[in-house]
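> fold the following.
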Amino acid sequence: MDEFMDDQHWGGSLFPTSTLIPVTIICLLLFIVGVTGNTMTILLIQRFKDMKTTTNLYLSSMAVSDLVIFLTLPFDLYRLWRYVPWVFGELVCRLSHYLHEGCTNATILHITVLSMERYLAICFPFKAKAAISKRRVKYVILALWGFALLSAAPMFFLMGVEYENETMHDPNTRQCKHTRYAIDSGLLHTTIWVSTAYFFCPMFCLLCLYGAIGRKLWKSRHELHGPNAEARQRVHRQTVKILAVVVLVFAVCWLPYHIGRFLFTHVDDYHSARLSQDFNVASMVLFYFSASVNPVLYNLMSNKYRSAVKRLFVLPRILHHRPDQRHLSSRDDITACTETFTGVKETIVSTVSH
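Predicted coordinates:
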């Protein structure tokens, strides 16, 4: 693709300043929100015992993945502003793309397995209670990370420092990009197909799981009885809407990323190269948006998360100014963050992260 774009450099970049500045501002804002929110998520789950549920163990692991993803943001912004020369060396080039791919795979796997757990918890609650334990979830998380990082290993061979002129190794023409070996050997196409499978297979799985959950909630709407039946029905209807948003956000954030990769392998003229680059920029913004949006969704959808945030920041301040309240028991503390609804809401709200 580079040969189509060489005559369109703007001071070492492939994009004009009118594109670079707003994209950079958006990414920096996402960086602040993402790092702050995901760090807070990890602290909440690690600090408060009542937050250490099996679902939150997945969410904590995903927060770690999102934090590592944000470590690659400075290098993406550098390549956006200075396509040439690459000044960080071979190892940083390969490692940044490896972490990028490995954490992406880990996040997608976490979303899929978490959705499976929610399906079991809602459709088969008694079996799920017996089968799902914190210890087993920790083993599953380790397996997910191992598989994700292993499947991302080809990135070490796919990316590297290349020169515009292979016979003249001019330092000013160094680029961090797909190696000639990866293109000639077919490794690039294979990696793209694997990455595409990482999107469409989980997407199909999510649609099936959430469709089954929606049918289960719809069929059970008349089975609710008692004074709170109407309120619980409203919660069920809201849950179905939340699940639809989960799938929609997943598709919107990840589909352009894979379209851009697909276009990259079919570049044969300037216009297709420009279209591929535009998709790459849009997908980069959405990629970091997906890594930062989870804590925002937790705050919007989960009473328990909001209450935990208050305990983390507000309660210590109150106790500092009111020594006579230091004897508040842990039981009172936990009660203060209990969900306003019971049953299905506590189960479903946990899935709102994705």
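
> CA atoms for contacts and neighbours, from now on please.
Will do.

> give me the most central residue, this protein.
Closest to where the C-alpha atoms of the chain average out (Cα atoms, centre = their mean) is Ala291, at 4.1 Å.

> can you tell me how far the closest residue to that one other than its chain neighbours is from Thr107?
Among residues not flanking Ala291 along the chain, Asp66 sits closest, at 5.1 Å (Cα to Cα, 6 or more residues apart in numbering). Distance, Asp66 to Thr107, by Cα to Cα, to the nearest Å: 8 Å.

> I'd like the structure of this one too, to check against the first:
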Amino acid sequence: MAGLFNSSRSSNSTEVLGNLTSRYVRAYLETGGPLTQGELSAVSAAYGAVFLVGVLGNLLVAVVLLKVPHMRNPTNYLLLNLSVADLLFLLVCMPVSLIETWVSFPWILGEFVCYFSPYMEFVTFHASTLTIMVISVERYYVICKPLHCKETLTGRFIASVLVVLWPAAFITSLPVLFITRFRQIDSVGPEPLYTCETDSTFWAKVYLLSSAAVFYFLPIVLLSGCCLVISRHLNTPDIQPSVGQRAAMDNRIRSRKQVTYMLLAVAVLFFICLLPYRSTLLGLMYAPQEMMQLMGNKGLLILIIICRIMVYINSTVNPILYNITSTKFRRAFKQAIGITAGNETSRTGTGNETNNTRRMHARRRSTAV
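I've put the predicted structure just below:
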């Protein structure tokens, strides 16, 4: 989020930044940024907590699929892909955002990071959105067209989808490299000063608006439609089971509902957390300069920090949602980290002792008769 939000803040004031004299630059550097030391420490603590929980949680999803064989299915491979995108986002973009919060002006991370960080930000956003769209379609086929699903949604098919998905995310994010600008401004001392900005040109606005439409608003419509159809199908199954099959079918429907609700929660949270980011990014692009001046540097920076934390929270809470909404995932998480090994052994031992006791009683009764 480095290049885009930092630059969006300055995109409507590029002329001002370009005409800064050394006197004004020196005054800015001497007075420090708009946030106090205490506020910066609080933001850093929040960033650190979100980063730690997010990295560990998303790594644990990969560990679950590696160590628990029965969790390896197409849906969970898609969730693993979502965790990969979240990990990339946290590891690449979050440290840059934290440094930028502490030193909001000038840009101190160099030209490569200026272009690479916002580019990877959009790559991970697009990959996450495409993954959620694939998950919604996969759920539709699993629940509404189960016979067709067995022939189509194989592991090989999901792998081929992911092979196409990531190049699509990288390609559709390429325009970010062309609307980002690494600029040199007046220097205070011997070292030059730089800013990392986003152009506010017509084509920059077109791309950001198109990205929001294709990778935010359109997926919401698709997801809503799939969820509506899936909900109707789960509540009114096509096949009426016999008395003997009813219990098995009820369990199957309950399991499918649980997975569907889990994926729905992931998708809803994704779109809610990205709404402030998308809205603010477009607002900074189209808002008049007077409105930005009215908010002031501190107000604008606080708004940007809130948007960033919302997006980082989204990349953090998915593994927590899996544990809350899915019994299978909760058991698999425990099994992956070795929590249930002793409990299951004790339960197995108790079961064996109970069976042996029952056999002994049966033998005693038969002897007595």
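
> about what we covered before: alignment lookup: the residue nearest to the centre of the first structure to the second structure.
Matched to the second structure by TM-score structural alignment, Ala291 of the first structure sits across from Ser315.

> may I see the buried residues of whichever helix or strand that match is part of?
Here Ser315 of the second structure, judged by DSSP states H and E, is contained in helix 289-325. Buried residues in helix 289-325 of the second structure, counting neighbours by 16 or more other Cα atoms under 10 Å, are found at 292, 300-302, 304-305, 307-319, 321-323, 325.

> returning to what we had before: wait, the residue nearest to the centre of the first structure touches Thr72, no?
No. Between Ala291 of the first structure and Thr72 there is no contact under Cα atoms under 8 Å: 11.9 Å.

> mind telling me what Trp81 of the first structure corresponds to in the second structure?
Mapped onto the second structure by TM-score structural alignment, Trp81 of the first structure lines up with Trp102.

> the closest residue to its match other than its chain neighbours sits in which helix or strand?
Leaving aside its chain neighbours, Trp102 of the second structure sits nearest to Leu40 (6.7 Å; criterion: Cα to Cα, 6+ apart). Assigned by DSSP H and E, Leu40 of the second structure falls within helix 37-67.

> with Phe182 of the second structure instead?
Element membership for Phe182 of the second structure, per DSSP H and E: strand 180-185.

> what's the average distance of that strand to the first structure?
Average distance, strand 180-185 of the second structure versus aligned residues of the first structure after superposition (mean Cα distance after the TM-score superposition for the first structure): 2.9 Å.

> now do the buried residues in that strand.
So for strand 180-185 of the second structure, counting by 16+ other Cα under 10 Å, buried means Thr180, Arg181, Phe182, Ile185.

> a markdown table for the residues you listed, including distance to Ser210 of the second structure?
Output for these, formatted as a markdown table (distance: Cα to Cα, whole Å):
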| residue | distance to Ser210 of the second structure |
| --- | --- |
| Thr180 | 17 |
| Arg181 | 20 |
| Phe182 | 23 |
| Ile185 | 31 |
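
> okay, now whichever residue in the first structure pairs up with the residue nearest to Trp102 of the second structure: neighbour count?
Under the alignment (TM-score structural alignment), Leu40 of the second structure maps onto Leu20 of the first structure. Leu20 of the first structure has 16 neighbours, counted by other Cα atoms under 10 Å.

> quick check, Leu20 of the first structure in contact with Arg82.
No. Under the criterion of Cα under 8 Å, Leu20 of the first structure makes no contact with Arg82, lying 10.6 Å away.

> strands of the stretch 151-300 of the second structure, start to end?
Along the stretch 151-300 of the second structure, counting by DSSP state E, counting those that start in this stretch, strands occupy 180-185, 193-198.

> nearest to Leu66 of the second structure, out of these?
If you check each of these against Leu66 of the second structure by Cα to Cα, strand 180-185 wins as the nearest, at 39.1 Å.

> could you give the angle of that closest one to strand 193-198?
If you take axes from the mean of the first three to the mean of the last three Cα atoms, to 10 degrees, strand 180-185 of the second structure sits at 150 degrees to strand 193-198.

> and strand 180-185 of the second structure, what other elements does it pack with?
Applying 3 or more Cα pairs under 8 Å, 6 or more residues apart in numbering; DSSP states H and E, we find strand 180-185 of the second structure packed against helix 2-11, helix 110-144, strand 193-198.
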